[in-house]
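Trainee: Build me a structure from this.
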Amino acid sequence: MKNLPNLLTWARILLIPLVMGVFYLPDSWLSPFMQNLTACVIFTVAAITDWLDGYLARRMEVTSAFGAFLDPVADKLMVGAALVMLVQLDRCDAIIAFIIIGREITISALREWMAKVGASKSVAVSYIGKLKTAAQMVAIPMLLFHNDLLGLPIALIGQVLIVLAAALTIWSMAYYLRRAAPELARH
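Mentor: Alright, predicted model coming up:
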């Protein structure tokens, strides 16, 4: 039971190819609507496991260095794969995907380096980073679903949110780089 949070993280990683794979199934297996719905549901389940694994690790007091490493890797793989798929489906502009994925790579590398120089607290997750994550985790399922729902233009709302996520991505990257600037200047 103490490995449940890490098992959920591994499950999230295993769900990534399923989100992408449904779009490669023949229409005779899944209609385009069902492909959109299935990908949206799988991504949403994966996003929920992201929240749940952290909650359970803290609640059960079974946090680990491996879990702390694996969780953000799973998040970045999940978001990156979904964004690449959305670009391929012409539901997300490539520059938006590049901004979000590029920021994730940059900040991951910055955090790793800051940890090596003993200053990891200065680039700990911030409120703006959490807002960015929330915006993209709502936008991506909407863009995967891409159909109107109860009269709401889900694709349009998803487009607005992914642009907001990109803006928050730039803002949060600037925030983290500014926080790391004293260490960067020293080295």
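Trainee: From now on I want contacts and neighbour counts done on CA atoms only, so please keep to that.
Mentor: Will do.
Trainee: so where do the helices sit in the chain?
Mentor: Secondary structure of the chain (DSSP state H): helices at 4-21, 32-59, 65-88, 94-116, 127-145, 154-186.
Trainee: The last one - contacts with which helices or strands?
Mentor: Meaning helix 154-186. Identification of packing neighbours for helix 154-186 by 3 or more Cα pairs under 8 Å, 6 or more residues apart in numbering; DSSP states H and E yields helix 94-116, helix 127-145.
Trainee: Any buried residues in stretch 9-27, and which?
Mentor: 9-13, 15-16, 19-20, 22-23 (16 or more other Cα atoms under 10 Å).
Trainee: so how far is that stretch off the chain centroid?
Mentor: 15 Å (Cα atoms, centre = their mean, to the nearest Å).
Trainee: Ok, stretch 78-90 next?
Mentor: That offset, for stretch 78-90, works out to 11 Å (Cα atoms, centre = their mean).
Trainee: one more to put side by side:
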Amino acid sequence: MPLNIPNLLTWARIILIPLFVGVFYLPPHWLSPPEQNEVATLIFIAAAVTDWFDGWLARKLGQTSAFGAFLDPVADKLMVAAALVLLVKLGRADAIIAFIIIAREIAISALREWMAKVGAARSVAVSFIGKLKTAAQMISIPMLLHHGRLGELDLQRLGSVLLDVAAVLTLWSMAYYLWKAWPEIAIHGK
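Mentor: Okay, the predicted model is just below:
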């Protein structure tokens, strides 16, 4: 594993996950529920920013690596899954929507791994629809974590709508990746 700044940022994102979840298990005299929401929102946003920044930095500094390419999406999926499970537990996200998003992430990760083994990884490279899904997710989750208003905006309502949009895009992108992989599945699935 190359120790460089992009990989360290990715590891930091993974280390933030227990801290992020733990915020909601602190006694109320340490952090009130509104403070828990604010701290968790800030941690999630920091993780999302490091996700963008570590990839940019790796390319800029010429520090891309196979390990970094593996670890980065794992860190993303762990953080998103932790946030979704937490939001369901808090009653701020629908369990079926969270299940759809998490199940798709697992299924497509497995598909990508299998496609790499058969030498067809390019067929399931990240698509525009996948990027839209990620954007909807990464915007909705902090809104649901904040669980309040921002001026006239009801962030809980807007976050719920965006998470529903993310679920639709999740299914759409999964169908797209399966369609792209179908020739290899048909050949190697016999």
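Trainee: Send over the TM-score of the superposed chains.
Mentor: TM-score of the superposed chains, computed with TM-score structural alignment, normalised by the length of the first structure, equals 0.98; 187 aligned residues with a Cα RMSD of 1.0 Å.
Trainee: Against the second structure, what's the mean shift for stretch 161-173 of the first structure, could you check?
Mentor: When the second structure is superposed, stretch 161-173 of the first structure averages 0.3 Å from its matched positions, counting by mean Cα distance after the TM-score superposition for the first structure.
Trainee: Give the buried residues for that stretch.
Mentor: Neighbour counts over stretch 161-173 of the first structure (16+ other Cα under 10 Å) mark 161-170, 172-173 as buried.
Trainee: what's the answer for stretch 94-102 of the second structure, then?
Mentor: 94, 97-99, 101-102.
Trainee: would a markdown table of these with distance to Leu57 of the second structure be doable?
Mentor: Shown next, in a markdown table, are these (distance: Cα to Cα, whole Å):
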| residue | distance to Leu57 of the second structure |
| --- | --- |
| Asp94 | 35 |
| Ile97 | 33 |
| Ala98 | 31 |
| Phe99 | 32 |
| Ile101 | 28 |
| Ile102 | 27 |
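Trainee: Now do the closest residue to Ile16 of the first structure other than its chain neighbours: how many residues are near it, please.
Mentor: In this structure, Ile16 of the first structure finds its nearest non-sequential neighbour in Met78, 5.7 Å apart by Cα to Cα, 6 or more residues apart in numbering. Using other Cα atoms under 10 Å, Met78 of the first structure is surrounded by 21 other residues.
Trainee: I'd say Met78 of the first structure and Ile13 touch.
Mentor: Yes: with contacts counted by Cα atoms under 8 Å, Met78 of the first structure reaches Ile13, the gap being 6.9 Å.
Trainee: so stretch 128-143 of the second structure aligns onto which residues of the first structure?
Mentor: Under TM-score structural alignment, stretch 128-143 of the second structure corresponds to residues 127-142 of the first structure.
Trainee: and the matching stretch, which residues are buried?
Mentor: 128-129, 131-133, 135-142.
Trainee: swap in stretch 108-122 of the first structure?
Mentor: Neighbour-count burial for stretch 108-122 of the first structure flags 108, 110-111, 114, 122 (criterion: 16+ other Cα under 10 Å).
Trainee: Need the buried residues of stretch 127-142 of the first structure in JSON lines (columns: distance to Thr38 of the first structure).
Mentor: As requested, these are exported to JSON lines (distance: Cα to Cα, whole Å):
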{"residue": "Ile128", "distance to Thr38 of the first structure": "30"}
{"residue": "Gly129", "distance to Thr38 of the first structure": "28"}
{"residue": "Leu131", "distance to Thr38 of the first structure": "26"}
{"residue": "Lys132", "distance to Thr38 of the first structure": "24"}
{"residue": "Thr133", "distance to Thr38 of the first structure": "22"}
{"residue": "Ala135", "distance to Thr38 of the first structure": "21"}
{"residue": "Gln136", "distance to Thr38 of the first structure": "18"}
{"residue": "Met137", "distance to Thr38 of the first structure": "16"}
{"residue": "Val138", "distance to Thr38 of the first structure": "16"}
{"residue": "Ala139", "distance to Thr38 of the first structure": "16"}
{"residue": "Ile140", "distance to Thr38 of the first structure": "13"}
{"residue": "Pro141", "distance to Thr38 of the first structure": "10"}
{"residue": "Met142", "distance to Thr38 of the first structure": "12"}
